[in-house]
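Enquirer: Just a sequence and a predicted model for now, questions to come.
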Amino acid sequence: MDNEVTNFKTLPDELVHAIFEYLDYGELARVAVTCSWGYERATPLLWKDLELKDKWTLHPKEERAQIAAHRCKDNRCDEHDDTPIIKKLLVLASKPAIASLVQTVLHRCHLPPPSIYHDLPKFSFKSMVLSPDSRTRNLLILAIWNMQNVHTLRIVYGHYNLTHTLIWGFLHPDRPRQIPLRRLWLESCSLALPSPKRMGDSYWPDLTGIESLRIRRLTFLNDKTRALLYRGIAPSRGKACSTLQDGVGGEYRTYTSPVLKNGDVSLETMEDAWFYDSIAYRELPQAHKVLKDGETLLNGTGMLTGQEPAPPVTFLRYLLWDTTPTLTSLNLDMLLTFSCYQERDESDVHDLLNTLSTLRFPHLRAFQMRNANTPWSSLPKGTYLLDAREFAADFRTLSSSFLDFMEAHPKLQCLAWPMDRFFSQHSQSPQIVERRERIMANLGRTLVELRIDISCSEDAMEEGMAPFQSAFGSIARRRRFISWFAPQMKKLEVVKIEGAIPRAERREMIRALYACPLKKIVMIGTSFPLGNNWMNDDRLSNPLGGFGGMNDFEVWGLHHEDEKALALTANNPPPPLSPGFKFEPDFDWPAPCSMANEMASFHAQTITELKFCGFTGAPILYTPTPLAETLLKPLRHFHALERLTVAMWLDTNFEGRYRDEEVVSYWLDARSPYSTALAIVPSSDATADDDDAGDARREDDEGVATNPDDQHNTNDADADPNVHHAFPPTPPYPNHTLASVTVDPLTGPEPVIAIPAAAASSSPSKPSLATWPNRLAALYHPRSIAAQVVRQLGPSLSNEAKSRPGGVLVRASFCLGAQIGCGAVWDVDVRVGRARRRRATKGMRGADDGAETAANGEEGSGGYGNEEKNTAQAKQDEEGVDVLLDFEGPREEAEPARWWGKMRERRWF
């Protein structure tokens, strides 16, 4: 062993670094404390990514346990304890060598960010009672002056005082630096940041070197108007409580303060904040010495004099103005402008958009304005990307045009813009038409990624309304985009289509991109993009009365599907694209039309990733319907497919009520090493007498282990892919059936799942599903879910794609908590592979089958009967069987590994 360690130490540092990158934080920390050699090589990785995050604390710690159930139920509960942040800052402020190792900085609150649709519109992030202590801000400045190699700063739901200080410090012109700050990400925070001003020979903010700017899920408008309209709240540290969504399908309670009518956040809890901060610093006496040693530096930076905040729109303008020489990627994502219809704010919206349209970024490669997915983040009426702006007497806001902007940026590779804001529905002058034709021709040569969306809440179609406010106007603008813009694209590799775009227009969008070598197609909406996997209107019911019928069914994005016509389409190969194909839009939807089949006809040869999100009408786990099989079957033609994301419905209804919270708790407890939950022991009637039939540890027909007690991931990638059991395909649990679809006026359609009576009775080979503990362990265990995903989706995938090393990565997305309005998405990642069967040997399953066939008067041949059966089995053996290679999850969006993965892998940042 000692020789092995010695040999490992002789490896080049670059190779050791590459190996250590696979270790998680805890493992790296253990390496760092083993010896000086491990410390020197693990420390740079430990401090490469700095996360400044607070925690929840129940004071005083000596008298009671830290139980989350006590949150907001005790007068010594600090919702935002900065102790973990202060401890890290003390190290960075006093040890410049360690601080110089930091490359990325992330500051975020430990609480889940406000949900987009429910909490975000009423949130004010300008809470002065979070991190108010000047000692914390001064320590942060000392740490920033030592962090000279930071290239990325992210603030996601940050405390206002720390956000203010981070921006002020990292954009300070006198900050020592080896490399400039290149990437800035501001999300769910306040833009009421320091006012620009002169500092010596330079100006603050110093944005020299910024290449990527990502501003999302916040407002650039005056907080006063937004709070006044929506009776806003801000995170706090005492007094009143509010119930918010927790990001895992449920709710939690936390302290909040109201936003006053003058736009200020209530400071009535400031005394509590000072009390809690004094406790934190009393336990960290070394902070006094560090601050004393850095007092000269702090006086020199001007930090001790304080900084007055500028209005959010003013600061955003400075960010845009001062980054023009270096910016390569600009992303403005869901900027809340819902109060722009108020007279006092329309000038802010108008000025910002017009300012942006006049700026010139010589190096810009990505321009994303993703502002149309929600009604409170839409662009002002009459604002267009490729047409002149228009005016009308009934416009509540002024409009802007980005035609000049697009002409001045001919090197764009990524573009995101609302689909119905490319063109006006009115005719334009010949000069405008000629200019936009040149722009589109150029984009056809440069654009590789396109993202379009429209609001999920469109304007109503009413006669007599102004054209810009009617659905007819929106339809005309969308169809002009499909007819004029999309066919011009020649180099697109990624297309993302989001929002309430009708399915016929989605299909025509895919057809219009016939000349593009698409590698990735993403479709996201409220309903499943490939079609209605549920039932047609003959099984539609409405328990509340007065809301049934096909017209109401279509309101939720579900359509009548012609099963016979679709079956013929799915069974035939997609027609190839003719050599002389010329796109002609057709917005009708014929009965035999299949979205997946249309995609396969045009892009099957190049597609490596598909993503279909929309839970209404999505495939139902454990309940495969004929419609689902038909609609998904064309996916077998995508032979180059590597990744597939599919929204699925997971039914949790048991004994008349939904068990979403219990299922989520079961998942969280199963993956947590600190869980104290009791193990679920199946009842005695679930125990099998037959060792072969009842052994829960045997593998089923697909090589999928079905032991519900095994909580580790399956990984058969290293096993012989040609050796698998040849048991006849019998699912481990009885199938459910889709009985009907109910329509609720508030939540929309929902499938009603029926469980066969056999599923609730004891069986020598199957656990009883009559009790909730057995049902929970049998159907909702991560391994059971992963195995069922293979059974339902595996047959729809290309055998060629599944046979490649690693198979196809399938992500099944489930929405839990939607019944109480707090839906959160949970994902299970499953690798689906393909392997040939192994014939069962005599004495195992074959012996039993041979006895059974002999009893029926048939000849036993290896346990499979007559020659015809052998021939069919041989063919099946040759074709192979779907296998579960590996799985991970279920994971929510905020799960640490997944969350960090999205942060690091975000395109165009």
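Expert: Nice, thanks for sending it over. Small disclaimer: the values here were computed from a predicted structure and weren't measured.

Enquirer: drop to CA atoms for contacts and neighbour counts, all remaining ones
Expert: Will do.

Enquirer: From the chain's centroid, how far away is the helix or strand hosting residue 298?
Expert: Using DSSP states H and E, the element containing residue 298 is helix 295-301. Relative to its parent chain, helix 295-301 has a centroid offset of 42 Å by C-alpha atoms, centre = their mean, to the nearest Å.

Enquirer: Buried residues, it. List them.
Expert: By 16 or more other C-alpha atoms under 10 Å, the buried positions in helix 295-301 come out as 298, 301.

Enquirer: What residues sit buried inside the helix or strand following it?
Expert: Downstream of helix 295-301, the next assigned helix or strand under DSSP H and E is helix 312-322. For helix 312-322, burial by neighbour count (16+ other C-alpha under 10 Å) applies to 312-317, 319-322.

Enquirer: Give me the residues contacting helix 312-322.
Expert: With contact meaning C-alpha atoms under 8 Å, 6 or more residues apart in numbering, helix 312-322 is reached by 190-196, 206-208, 219-222, 348, 352, 355-356, 359.

Enquirer: Tell me the helix or strand right after that helix.
Expert: Note on helix 312-322: by DSSP H and E, the next helix or strand toward the C-terminus is strand 329-335.

Enquirer: Point out the other helices and strands that that next one packs with.
Expert: In terms of contacts (3 or more C-alpha pairs under 8 Å, 6 or more residues apart in numbering; DSSP states H and E), strand 329-335 is packed against strand 212-218, strand 366-370.

Enquirer: In the last one, which residues are buried?
Expert: When you say that, I think you mean strand 366-370. Buried residues in strand 366-370, counting neighbours by 16+ other C-alpha under 10 Å, are found at 366-370.

Enquirer: Kindly report the same for stretch 389-403.
Expert: Residues 389-390, 395, 397-403 are the ones in stretch 389-403 that count as buried (16+ other C-alpha under 10 Å).

Enquirer: Of these, just say which sits nearest to residue 232.
Expert: Residue 232 has its nearest neighbour among the buried residues of stretch 389-403 in residue 397, at 23.6 Å by C-alpha to C-alpha.

Enquirer: Where do the strands of the stretch 51-200 of the chain begin and end?
Expert: For the stretch 51-200 of the chain, applying DSSP state E, counting those that start in this stretch gives strands covering 55-58, 77-81, 104-108, 152-156, 183-187, 197-199.

Enquirer: Export these as JSON lines, with columns for distance to residue 566.
Expert: Listed next are these as JSON lines, based on distance: least, C-alpha to C-alpha, whole Å:
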{"stretch": "strand 55-58", "distance to residue 566": "54"}
{"stretch": "strand 77-81", "distance to residue 566": "55"}
{"stretch": "strand 104-108", "distance to residue 566": "49"}
{"stretch": "strand 152-156", "distance to residue 566": "46"}
{"stretch": "strand 183-187", "distance to residue 566": "44"}
{"stretch": "strand 197-199", "distance to residue 566": "66"}
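
Enquirer: before we go on, here's another structure to hold up against the first:
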Amino acid sequence: MSTFQLLHRLPEELLQEILDRLDSDAFRNLNVSSRRCYEWAAPRLWREVTLVDCRTAHNWGTSDEHDDGPLIRKLLVLATKPWLASHVQTLNHRCHLPPPAIFSELPRSTFSSQTLSTDPRTIRLAQLAVQNMTKVTTLRIIFGHPTLNDALLRCFFDKHRRKATPVRRLWLENCRISAGCCLEITDHPYGLPLELDFAGLESVRFRRLPLRPCSLPRDDAAVVYARSYRTRDMQDGRGGLYSTTINEPMVKEQAVGCEQTIWLAEASGQRDVVTGEAHNAESPLERIYECANRWDDYIYDQLAAFTSAEEQRVLDERHVPSHRQRSMLAYRGSLLDPLDMDLLRAWRLNQSERSPSSQVALNVLGNASQTLTSLTLDWIFTRPSTPGLTGVTPNDRLWVDLYLQFLSLRFPHLRAFQLRNAVVPEAALPPGLCLLDHSRITYALEEHDVMREVDLEPEQRRKLDLAGLEFMEAHAQLQCLAWPMDAFFSNRQSPAHTARRVDAVIANLARTLVDLRVDTLYTGVCDPQTEDVHCLTPGSRTRRRRFIQEFASKLTKLESIKIEGDIPRDERREVIRGLHACPLKKIVIIGIMCPLGNTWGADCSDMAVKPNPDEWGEVIEGEDKGAIWQYGPGPLNPPGANFKFQPEYGWPAGPPMIHTIASYHANTVTELKFCGYKGAPVLLTPTPVTTPMLSALKHFHNLESLILSLWLTTTFEGEARDEEVIAYWLNARSPDSTALVLVTDEEPEGWEKELLTNYAPKALAWRITSFIGPFLSERAKAREGGVHVRASFSVGDWGGMFDADLRVGKGAMGSDVCLGFEGPREELESGRRRSKLEGRRWF
């Protein structure tokens, strides 16, 4: 009797337990084994679906950078096979291209790409597929295509959708939401639902979104991804560049709606194009969609050979043969985040975005307020003007009003609230907005420490005054909180009646809070050791130190702390000391400098191979090596039973950072993460001070995971070889690659030998094990599975981050051994990408 016949006889509970242990490859094999096996495997294979496009080179010499063929085929299956679609629980949509680089590309991205996924047949397939996907509880759109984003959002959250489980988790990243999430509209060119309902959402993550309360000024530097012939180099997330098609500058795509170029009129009740040219001539609008429409026709013509009559009927029912009419349907308008309603009405025919994205986001959150338990606002762009504001404009008042409206919302069941803005100025809060104090919105350059109060309307000023405190008082069940470290308190002590309310909120958080994340904006080239003497922004320093003494030191239940941004090292240390009463399990510190200290010496003086000065800035402060050798390997200095926290600022000769952390929290910590490349331990040629600086890691006997930035020198014969190292790593993990170093009978020499002995993944894993292993606790390494170690490297001209994951344990002879490894992998590598999505807490 065959194994499959035996499987049929097993009790359902036992069969399901067996199936739960299979990986995706096993399910694919099972799926094609028999009809019965298909019924077991297919639902699991389709439990999570990702809609993603691809790059296709055509034989006529052009390349379609956004070929929707793969996602169209998936949508067709979901639209025509309700049984399969009914098993989908998680739906993801993303572009195959790397998302915009955080510092250089993201702030200038509008995510308004008008030519991606615009074919009416594609949008109709999405509508039908969503109708059949009745059990989806998680929707993620990460750098998706705008028109398809709109279709997925409006169909999943259709107010009149019936017989479907409500979506509970919504993740929107690197995309626009003003058209897709607008609660009510009067018409839609593709016939999408007009009324939306977000009730039932439990978790929302808005990440790297433009939520500005006004239109951006037109900017030739802005980039719009497009299906066209014009190309531009962009960062590939792997330390290099790639070329993709764009419409540049942005005004060329948006200017189609301007009166000087093209205007819209209603002719006999139909949308039409009127230009200064002959009526039947190709308009500027049609020229924008020339590539997109032609390539979509090609995709669907190719697909016709593999579709059934019923599937072809579905495809044909919304086909629009006219190039002009299809362009009219696809055009999203020229106004982003419109505020001038009179102007908007003038362009109402083809203006998809009827409300500012900031207002749309507020309406979504308000609509979901009764069910929301987790809300994350992660690097959202709300600032309407460029850095260096020296006065106040109406848009700045709208910026303030955006936060006032948000803080006026109430979420009765909220457990996690996170607002993070450490990366770029465009994500900053209005200066003077406080979570636990009186808010006095100010302007002018913080560097001069001359802040003038914004002249708000009296009623707005009154409501804003304690809006943050009132928000916190209304959400007394928070277990997770993230907020800028310098925006908890103002520069001045609160009046007595306010202080009593603040104390009550903090006392409650001391009982409930288990996860705290604080950050400040990255502004310099190196994190200073202290600002105790020299400080350009005394006001910001005062606010941060008030947070340490008046908030952090009062917590007692915290299990996880994350500190990120341009925070002086002494203040990070005092946060850790201030949390002495907390059973911390996870500590994360991220900065420009290595949070554990500078192993390179003052201005890199101790390094065998110095990095390019452009990579490390002008000044890197040195450590007191005598103190590090004295205290680093020495015994810990834990707080006594009668310890009372008093902050001690400055950076005198004393124990290194890891020694302080171990003294206060070694008994409870299971996870440590320290990211910051400048001054980080050098893997191949560590400096002498590295050993005493890391010695205290041996005291973390319960450690399960250590993530640490390391510096990897790629210089050979006086020349940096980053590109070659990255190419070697990428080729090493590709089963189809033949570009690896050729190993012959002769011993490799020169650079080939260097690659094999220092940079090959296996060699790198051995070097990491040999370097990190001796610092780790023997008890921790002796546990089954050892200690997970992730070594993070910054490699490449464009700041690619590669991670090597391994497990360090004990061998049969008691030596440190690598129990297994993966990588090096960049953040966008498929396995790495998935682990980050699934590992996000509070989503």
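Expert: Nice, I can see it. Since this is a predicted model, take the numbers as computed values, not measurements.

Enquirer: Select only the buried ones of the contacts of helix 312-322 of structure 1 in ChimeraX?
Expert: To isolate the buried members of the contacts of helix 312-322 of structure 1 in ChimeraX, using 16+ other C-alpha under 10 Å:
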select :190,191,192,193,194,195,196,206,207,208,219,220,221,222,348,352
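
Enquirer: Out of the contacts of helix 312-322 of structure 1, list just those in helices.
Expert: If you go by DSSP state H, the contacts of helix 312-322 of structure 1 have 348, 352, 355-356 in helices.

Enquirer: related to what we said a few turns ago, ranking the strands of the stretch 51-200 of structure 1 by burial, who's on top?
Expert: Across the strands of the stretch 51-200 of structure 1, the average number of neighbours (mean count of other C-alpha atoms under 10 Å) peaks for strand 77-81, which reaches a mean of 24.

Enquirer: circling back: which one of the strands of the stretch 51-200 of structure 1 lies nearest to residue 461 of structure 1?
Expert: With C-alpha to C-alpha as the measure, strand 183-187 is the member of the strands of the stretch 51-200 of structure 1 nearest residue 461 of structure 1 (34.7 Å).

Enquirer: now that closest one: which residue numbers in structure 2?
Expert: Aligned using TM-score structural alignment, strand 183-187 of structure 1 spans residues 169-173 in structure 2.

Enquirer: Measure the mean distance from that stretch to structure 1 post-superposition.
Expert: Following the fit onto structure 1, the mean deviation recorded for stretch 169-173 of structure 2 is 0.5 Å by mean C-alpha distance after the TM-score superposition for structure 1.

Enquirer: Relative to the whole chain's centre, how far out is that stretch?
Expert: Distance of stretch 169-173 of structure 2 from the chain centroid (C-alpha atoms, centre = their mean) equals 11 Å.

Enquirer: And for residue 631 of structure 2, the neighbour number?
Expert: Residue 631 of structure 2: 21 surrounding residues under other C-alpha atoms under 10 Å.

Enquirer: Please disregard the earlier target; I meant residue 831 of structure 2.
Expert: Residue 831 of structure 2 has 12 neighbours, counted by other C-alpha under 10 Å.

Enquirer: any idea what it aligns with in structure 1?
Expert: Match for residue 831 of structure 2 (TM-score structural alignment): residue 897.

Enquirer: cool, residue 722 of structure 2 as well?
Expert: Match for residue 722 of structure 2 (TM-score structural alignment): residue 660.

Enquirer: For that match, give me its contacts.
Expert: By C-alpha under 8 Å, 6+ apart, the contact set of residue 660 of structure 1 is 249, 652, 816-817.

Enquirer: that older thread, and the buried residues of stretch 389-403 of structure 1, which two are furthest apart?
Expert: Greatest spacing in those, by C-alpha to C-alpha: 395 and 403 (20.4 Å).

Enquirer: just to revisit the earlier point, from the buried residues of stretch 389-403 of structure 1, which land in strands?
Expert: Assigned to strands by DSSP state E, none of the buried residues of stretch 389-403 of structure 1 qualify.

Enquirer: separation between residue 372 of structure 2 and residue 68 of structure 2?
Expert: Distance, residue 372 of structure 2 to residue 68 of structure 2, using C-alpha to C-alpha, to the nearest Å: 34 Å.

Enquirer: Also residue 160 of structure 2?
Expert: Using C-alpha to C-alpha, we find residue 160 of structure 2 at a distance of 29 Å from residue 68 of structure 2.

Enquirer: Please compare those two by neighbour count and tell me which comes out ahead.
Expert: A direct count of neighbours by other C-alpha under 10 Å for residue 160 of structure 2 and residue 68 places residue 68 higher, at 25 against 12.

Enquirer: Going along the chain, name the helices of the stretch 101-250 of structure 1.
Expert: Counting by DSSP state H, counting those that start in this stretch, the segments of the stretch 101-250 of structure 1 that form helices are 134-146, 160-170, 223-230.

Enquirer: Can you list the neighbours in contact with the last one?
Expert: Under the criterion C-alpha under 8 Å, 6+ apart, residues 121-124, 232-233, 259-264, 338-339, 345 lie in contact with helix 223-230 of structure 1.

Enquirer: Closest one of those residues to residue 472 of structure 1?
Expert: For the contacts of helix 223-230 of structure 1, with residue 472 of structure 1 as the reference and C-alpha to C-alpha as the criterion, the closest is residue 338, at 22.5 Å.

Enquirer: ok, that closest one - how many residues close by?
Expert: Using other C-alpha under 10 Å, residue 338 of structure 1 has 20 other residues around it.

Enquirer: Identify the residues contacting it.
Expert: 226, 375-378.

Enquirer: again, 10 Å this time
Expert: Counting by C-alpha atoms under 10 Å, 6 or more residues apart in numbering, residue 338 of structure 1 makes contact with 121, 219, 221, 226, 229, 345, 374-380.
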